[in-house]
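got a sequence here, can you build the structure:
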Amino acid sequence: MSQSVSKADKKARKSELRETIVVIVEALLIALVFRTFLYQPFSIPTGSMQSTLMIGDYFLASKFTWGFGKYSFPLPLPFNGRLLAFGEPQRGEIAVFRNEITGEDYIKRVIGLPGDTIRMQQGRLYINGAVVPREQIGTAEDADSTGRTVPVTVYRETLPGGVTHIIQEISDNEYLDNTSEYRVPAGHYFMMGDNRDRSADSRVLNQVGYVPFGNFIGKAEVRFFSIRNNIAPWLLWEWPANVRWDRMFQPVHS
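Just a heads-up that it's a prediction; the model follows:
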């Protein structure tokens, strides 16, 4: 009798272990499908998109909005173009893309569409020869990833098509405030950060340059977490003094 019970216990334990493994594998597969085809989480390590996206913000990017490119998957696939692309990026949208020059994922705002001309002159953005309107709405202090703080002027900028968003400028005479004219090639986009004087973007051709549509990963949609000083989110004891509660579960506005 004792031996019979022992065999039954062993069989039950094996069955429970097998069920646990199945549940774990199923959960991992669901997470993989969610991340690959629906939404992928990202964090913000630098200040190039402040104040729209702050250092320490965590957000979800939709993977399906513009279809799937070679960098949409956990491992890059050897093809160009996009699969199931029912739409294209619009001016003013915020996108995650792979910068093939650095091998890193960047997040910037779509400023120039294929065929557009872009130029910066005395801090003002020109698209297709016309200056983009901006309105000063205040001043602020901007801190970069090293903690270095500088005063900035805050503007509300209105892009062609009507998308209005907030930008920051240290001044109108910084490194990338006066450029030659860029002409965006077919199938490419011109990307810029909202923190104009602290953003390496398409204005730097040998560091970012024009971004092929096939390199887009997803469209920024919603912040789900935000913490100051880029503190790791699992340090729960740091939350009370550092979590930005007012930025959580908020859409990433254009």
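
C-alpha only now, for contacts and for neighbours.
OK.

where exactly do the helices run in the protein?
Assigned by DSSP state H, the chain shows helices spanning 2-33, 239-242.

quick one, which of those helices is nearest to Phe224?
Across those, Phe224 has its closest neighbour in helix 239-242 (14.4 Å, C-alpha to C-alpha).

from the centroid of the chain, which residue is nearest?
In the chain, the centroid-proximal residue (C-alpha atoms, centre = their mean) is Ile107; its distance is 3.6 Å.

how close does that one get to Asn215?
Relative to Asn215, Ile107 is positioned 12 Å away (C-alpha to C-alpha, to the nearest Å).

is Arg244 in contact with Ile231, as I believe?
No. Look at Arg244 against Ile231 with C-alpha atoms under 8 Å: they stay out of range, at 11.6 Å.

I'd like the structure of this one too, to check against the first:
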Amino acid sequence: MAATEKKSGGILETIKTVVYALLIAGIFRSLFFQPFWIPSGSMKDTLLIGDFLFVNKMAYGYSYASCPTVIVGVLGINVDAGDICGWADGDNTRLFGNEPERGDVVVFRHPVTGRDFIKRVIGMPGDKVQVKQGLVYINGTPVKVEPDGTFVEVAEPQGPQRLSPRCENGPVGHGGACNKSKFIETLPNGRSHSILNIGNQPSDNTSVYSVPEGHFFFMGDNRDNSSDSRVPNIVNGVGFVPFENLIGRADRVMFSSAGTSMLYFWTWRSDRFFKAIQ
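Here you go, the predicted structure:
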């Protein structure tokens, strides 16, 4: 009898330990840092498919979007932040809130689908943003852009989703050199970052967007391969993003893998480990 009680007690202690560990991990993820894998090429060459980073949730304070979203398809788990903290949604405010700076790379919840997106802040509340011939204008003034050579990658499927890159010199055969023109864009506050160009398309010429108060205008650095605020969210774009939808700021790439799994050590990009995000 004593042995049975000891065994059941050991199992109970193990369960309690696991539960406590999960609670601590959930609190840490909710309050401080959230892991994020880069699934697409919309932020090249700042962020590459397979980059892994931690999102700093303390940077902008807390809202309902700060609660974790947990999706594990193979286990049928799909817990949305709104399911946990939806009671705090709707007033577009934040606890200990700080606005992002123009040029920050931010993870946010899509205003309609709720999925996590990562883009760069281009337009602040009250700004007027327009793109003309691929050049961004903020409040009527074009941003400074300087040529910075060519971004070259291999024309082959990338990452777990096996996404093939678009090329300025396309079509390119499998294994060929896929080129994009590279530029350094400098925003009005002096923040500079790399952007890529593939070719002329409708998103290179837009109407004037007037950013509402309490909202932000986001764009991807891979300008011709990004679904962002240039496209209204009612037509599968992003549109203006409410302040409360911000999750946190991306500051540094911690790990990077070019393969379909992080276990394939021969695909690791060691030159990107702990790389600061500009």
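
now for the closest residue to Val79 of structure 2 other than its chain neighbours, how many residues are close by?
Leaving out its chain neighbours, the residue that sits closest to Val79 of structure 2 by C-alpha to C-alpha, 6 or more residues apart in numbering is Val70, at 5.0 Å. As a burial measure, Val70 of structure 2 scores 11 neighbours (other C-alpha atoms under 10 Å).

do Ile94 of structure 1 as well
Neighbour number of Ile94 of structure 1 under other C-alpha under 10 Å is 26.

what do we get in structure 1 for Arg272 of structure 2?
Aligned by TM-score structural alignment, Arg272 of structure 2 pairs with Arg247 of structure 1.

need the strands for the stretch 51-200 of structure 1, in chain order.
57-62, 94-99, 104-112, 117-121, 124-127, 130-131, 134-143, 149-158, 164-169, 182-183, 188-192 (DSSP state E, counting those that start in this stretch).

could you dump those to JSON lines with distance to Ala200 of structure 1?
Shown next, in JSON lines, are the strands of the stretch 51-200 of structure 1 (distance: least, C-alpha to C-alpha, whole Å):
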{"stretch": "strand 57-62", "distance to Ala200 of structure 1": "19"}
{"stretch": "strand 94-99", "distance to Ala200 of structure 1": "11"}
{"stretch": "strand 104-112", "distance to Ala200 of structure 1": "10"}
{"stretch": "strand 117-121", "distance to Ala200 of structure 1": "14"}
{"stretch": "strand 124-127", "distance to Ala200 of structure 1": "16"}
{"stretch": "strand 130-131", "distance to Ala200 of structure 1": "21"}
{"stretch": "strand 134-143", "distance to Ala200 of structure 1": "16"}
{"stretch": "strand 149-158", "distance to Ala200 of structure 1": "17"}
{"stretch": "strand 164-169", "distance to Ala200 of structure 1": "14"}
{"stretch": "strand 182-183", "distance to Ala200 of structure 1": "15"}
{"stretch": "strand 188-192", "distance to Ala200 of structure 1": "8"}
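
just name the most buried of the ones you listed.
Across those, averaging neighbours per residue (mean count of other C-alpha atoms under 10 Å) puts strand 188-192 on top, at a mean of 25.

what's that strand packed up against?
strand 104-112, strand 211-212 (3 or more C-alpha pairs under 8 Å, 6 or more residues apart in numbering; DSSP states H and E).

what number of residues lie near Val19 of structure 2?
Using other C-alpha under 10 Å, Val19 of structure 2 has 12 other residues around it.

which one in structure 1 is aligned with it?
Superposed on structure 1 with TM-score structural alignment, Val19 of structure 2 falls opposite Val25.

got it, and Leu48 of structure 2?
Checking TM-score structural alignment: Leu48 of structure 2 goes with Met54.

burial of that match, as a residue count?
A count of nearby residues for Met54 of structure 1, using other C-alpha under 10 Å, gives 24.

distance of it relative to Arg247 of structure 1?
Separation of Met54 of structure 1 from Arg247 of structure 1 (C-alpha to C-alpha): 9 Å.

how about Arg244 of structure 1, what does it touch?
Listed by C-alpha atoms under 8 Å, 6 or more residues apart in numbering, the contact partners of Arg244 of structure 1 are 225-228.
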